[in-house]
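Chemist: Here you go, sequence then predicted model.
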Amino acid sequence: MPRTLADMATEVLTTADGRAKTALSRRHAAAWTASRAAGTPLIVGEATPPLRPSRPEKPDLLPPRDVPRRKPGSEAGRLAMLHAVAHIELNAVDLHWDMVARFSRIPFPPGFFDDWVRAADEESKHFTLLCDCLEARGSHYGALPAHAGMWRAAEDTAGDILARLAVVPMVLEARGLDVTPGMIDLFRRAGDEDVVSALEIIYAEEVHHVAYGAKWFNFLCGRDDLDPTETFHALVRRYFPGGTKPPFNEEKRAEAGMPPDFYWPLSDAP
């Protein structure tokens, strides 16, 4: 049994099966939260997590250009979208535990670890909800090929906590705030109320994850006397050169602590 939070995080990262990974993630998150509530928090410790997390044999991971495109309005297209979102959520579980393990050596306040453990726990719940939706339709996670580039941002920012915070929660997860309302509408029109319910939970909780990124990014900038906006722009241009793309969900981004001057200057919009 892992004795430190960093060990727990590494154990999740080295578990391959999606259902097993997320069940373990939820158990470890509950143990950390209970220890904090009892006033006897587990030791954070230090760990050297793998550069890439363990993955199940399926789905086949393909270059983005090789992932089959399906019309979103069709039943097959909606199933493919559901599978793609499940893949994103499983990667997010690993991204948040990797945040804990890889940067455990940095002297953060305990709240840093509270936030990312909670985020990992919520992403685990999201993956499970989406797997349930897939299985209710006679499918399962792994039945379709998936995007191979999902972990690239983690590898590129493995040595830079500010870059990790900028690119993962503040760019990639913030993008989820932009696109999820459209997905909810699509599944609602199709009468897929179980998917709508799952996506509404995901949408509400992803705001927290973006907010954690903005909170700790600004914390580090303040500690190091850096201008947050300029630093964010420089890191995104370096590690995510494709930039951010409108339309933006400005209301939810603002709720998460991201003002427009963070992301609009990085867009292709005039």
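Modeler: All right, it came through fine. Numbers count the residues shown, from 1 in each chain.
Chemist: When you work out contacts or count neighbours from here on, use the C-alpha atoms and nothing else.
Modeler: Fine.
Chemist: now the helix or strand where residue 153 lies: how far from the chain's centre is it?
Modeler: Applying DSSP states H and E as the criterion places residue 153 in helix 152-156. On the basis of C-alpha atoms, centre = their mean, to the nearest Å, helix 152-156 sits 13 Å off its chain's mean C-alpha point.
Chemist: this is the other structure I want to compare:
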Amino acid sequence: MSELRQLALATLAIASPDAKCAALRAIAPDCALDTSALLQPATLLPGREARPQLVMPRDVPQRALSTLAGRAALIHALAHIELNAVNLALDIVWRFAGMPPAFYRDWLGVAREEADHFELLRAHLASLGHAYGDFPAHNGLWEMAAKTSDSLLARLALVPRMLEARGLDVSPAIRAKLIGAGDVRGAEILDVILRDEIGHVAIGNRWFKHLCEAAGRDPLEAFASLARNYSANLPRGPFNLEARRAAGFSEAELIALQQAHRS
């Protein structure tokens, strides 16, 4: 098996984070690509180990960053988000047929960078005396992926353009807290992640607007409609407008975002 989308599906099914990241890096960016195939998973997706324990977001314990355990819990939460992001990128590659080849290669590149982020955070977590799986985590990102499994337009609108774009907003405050707690290495990793995530959200924006244009839909109208139809909770401010502009959000979209926040 050497076709890109089949390899993405097989990699998504792998439970071990180490094995998943290794299999992902073994996929050649220029390998054969069948954009039309309708693929079917052989196992429940995504593959994951028994740890970390998954809980509701409200049940994730809040810990003070002034303690070592608190900083470790935060780094663990970020690592979990990045591993989820690996799965999300792999999922969009195999699940949705009929897009231009550049679409699939874009998201394979995203998956690789998300794996880099996960490994940076996991190594830092180890330096704090903990391993991935030591703390409970929630599965909100993947739950939205499951909700939007029937629509690529909805997936692009509500995962990279909404949930992952939220990471652009919160990154500066988290970075400041890490610096305040003396965790310079954690702040350095966040700088890398923010830089790359601007590019990832930009990819989501580009392909969302590509589909809107093909369907003759206004991106603002389409996003608002999809958010309503999928019962998505719109993000609350403050917003990192500079990062969102760099990621391809238009001024009209940013104004609408801020108006929705104030209403």
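Modeler: Structure's in. What do you need? All of these numbers come straight from a predicted model, not from anything done at the bench.
Chemist: hmm, back to that, the helix holding residue 153 of the first structure corresponds to what range in the second structure?
Modeler: Applying TM-score structural alignment, one finds that helix 152-156 of the first structure aligns to the residue range 143-147 of the second structure.
Chemist: Could you point out the helix or strand that follows the helix holding residue 153 of the first structure?
Modeler: For helix 152-156 of the first structure, the succeeding helix or strand toward the C-terminus, using DSSP H and E, is helix 161-167.
Chemist: gap between that next one and the chain center?
Modeler: 13 Å.
Chemist: How about residues contacting it?
Modeler: When contacts are defined by C-alpha atoms under 8 Å, 6 or more residues apart in numbering, helix 161-167 of the first structure is touched by residues 103, 153-154, 157-158, 213-214, 216-217, 220, 232, 235-236, 239-240.
Chemist: Recalculate using a threshold of 7 Å.
Modeler: The list of residues contacting helix 161-167 of the first structure from outside it, by C-alpha atoms under 7 Å, 6 or more residues apart in numbering, reads 153-154, 157, 213, 217, 232, 235-236, 240.
Chemist: Report the mean deviation for that helix after fitting onto the second structure.
Modeler: Once the two models are superposed, helix 161-167 of the first structure sits on average 0.3 Å from its counterpart in the second structure (mean C-alpha distance after the TM-score superposition for the first structure).
Chemist: Alignment lookup: residue 200 of the second structure to the first structure.
Modeler: In the first structure, the position corresponding to residue 200 of the second structure is occupied by residue 209, as judged by TM-score structural alignment.
Chemist: same question, residue 189 of the second structure
Modeler: Looks like residue 189 of the second structure aligns to residue 198 there (TM-score structural alignment).
Chemist: close enough to count as contact, its match and residue 129?
Modeler: Yes. Assessed by C-alpha atoms under 7 Å, residue 198 of the first structure is found in contact with residue 129 at 6.1 Å.
Chemist: Find residues that contact each of those two.
Modeler: Residues touching both residue 198 of the first structure and residue 129 (C-alpha under 7 Å, 6+ apart): there are none.
Chemist: Measure how far the host helix or strand of the match of residue 189 of the second structure is from the centre of its chain, please.
Modeler: Per DSSP H and E, residue 198 of the first structure falls inside helix 193-223. Its chain's C-alpha centre and that of helix 193-223 of the first structure lie 9 Å apart, by C-alpha atoms, centre = their mean.
Chemist: Now do the match of residue 200 of the second structure against residue 43 of the first structure, distance only.
Modeler: With the distance defined as C-alpha to C-alpha, to the nearest Å, residue 209 of the first structure ends up 23 Å from residue 43 of the first structure.
Chemist: Repeat that for residue 69 of the first structure.
Modeler: In this structure, residue 69 of the first structure lies at 46 Å from residue 43 of the first structure, with C-alpha to C-alpha as the measure.
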